[in-house]
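Student: The sequence isn't on hand, but the structure is:
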């Protein structure tokens, strides 16, 4: 149940990003659900491999290269999702991924306090 709620809230966060920033387009809630699933899968499967492969660059840039990796995962998900979720370029992916991360962080902190008390 927690996973389903987090998935729906991530889709809502993606809709918020599209509302706040014109470089990211989401056509419907269904497209946001698919895009949130794809972003989650990219972050779970591809991102760890990229983090390990780019470790020297990440160390040299004091961790700032992780923003580039996040943007690439965001952009890759838009490429896989098709026309329902579009990101217009790398810089739009960078800004969109930053906004998405911030909104998800706020949602996660609120839901952990309100819904998921153990």
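Tutor: Thanks, I have the structure now. All of these numbers come straight from a predicted model, not from anything done at the bench.
Student: CA atoms for contacts and neighbours, from now on please.
Tutor: OK.
Student: Which residue ranges of this structure form helices?
Tutor: Taking DSSP state H as the criterion, the chain contains helices spanning 2-20, 29-53, 55-60, 65-81, 90-114.
Student: Using a markdown table, lay out those together with mean neighbour count.
Tutor: As requested, the helices of the chain are exported to a markdown table (neighbours: other CA atoms under 10 Å):
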| stretch | mean neighbour count |
| --- | --- |
| helix 2-20 | 18 |
| helix 29-53 | 17 |
| helix 55-60 | 14 |
| helix 65-81 | 20 |
| helix 90-114 | 17 |
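Student: take the one below as the second:
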């Protein structure tokens, strides 16, 4: 449970960096400064939603799309990550994604960040 919470905090920092420094122009987060944890609470909330969607819906999508993943040698996982990011944006009114290209690049960045978080937290 602590590992999941730390991963959510790391993903929140990635969401913050992506939107604050305009790394991905099509990904927008509208922070809520009046929220319980201020602006960073919005990023924590979005990261929590993304983590839950990734933990529940992600394995199901990966299993159902296994033939496509094998056929494309794993490149279809980028589309799955983009779909998970799009589902996260659909579940919250604080995040918007402008297009599929933005979702694919954002999903790739978040997948790499999640992998790095897993590597750091396994030690």
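Tutor: Done, it's in. Quick caveat, the model's predicted, so the values are computed rather than measured.
Student: what TM-score do we get after superposing?
Tutor: For this chain pair, the superposition-based TM-score is 0.82 by TM-score structural alignment, normalised by the length of the first structure; 112 aligned residues with a CA RMSD of 1.9 Å.
Student: any idea how far the equivalent of residue 53 of the second structure over in the first structure is from residue 61 of the first structure?
Tutor: Alignment note: residue 53 of the second structure maps to residue 42 in the first structure; criterion TM-score structural alignment. According to CA to CA, to the nearest Å, residue 42 of the first structure and residue 61 of the first structure sit 23 Å apart.
Student: Need the outlier residue of the second structure, farthest from its centre.
Tutor: residue 71 (24.7 Å; CA atoms, centre = their mean).
Student: Alignment lookup: that residue to the first structure.
Tutor: In the first structure, residue 71 of the second structure lines up with residue 60, judged by TM-score structural alignment.
Student: how close does residue 27 of the second structure sit to residue 66 of the second structure?
Tutor: 28 Å.
Student: Report the contact partners of the residue lying closest to the match of residue 53 of the second structure once chain neighbours are set aside.
Tutor: Spatial nearest neighbour of residue 42 of the first structure, chain neighbours left out: residue 73 (6.0 Å); criterion: CA to CA, 6 or more residues apart in numbering. Residue 73 of the first structure sits next to 39, 42, 43, 46, 47 when contact means CA atoms under 8 Å, 6 or more residues apart in numbering.
Student: any chance of the residues you listed in TSV, plus distance to residue 6 of the first structure?
Tutor: Output for the contacts of residue 73 of the first structure, formatted as TSV (distance: CA to CA, whole Å):
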residue	distance to residue 6 of the first structure
39	13
42	16
43	15
46	20
47	19
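Student: Let me know the closest of those residues to residue 89 of the first structure.
Tutor: Proximity of these to residue 89 of the first structure (CA to CA) peaks at residue 39, which lies at 16.4 Å.
Student: Run through the residues that contact the closest one.
Tutor: Neighbours of residue 39 of the first structure in contact, by CA under 8 Å, 6+ apart: 73, 74, 77.
Student: I'd guessed the last one sits against residue 33; true?
Tutor: No: counting by CA atoms under 8 Å, no contact exists between residue 77 of the first structure and residue 33, whose distance comes to 11.9 Å.
Student: Not counting sequence-adjacent ones, nearest residue to the aligned residue in the second structure for residue 14 of the first structure?
Tutor: In the second structure, residue 14 of the first structure lines up with residue 15, judged by TM-score structural alignment. Counting by CA to CA, 6+ apart, residue 15 of the second structure lies nearest to residue 43, which is 6.5 Å off, once chain neighbours are set aside.
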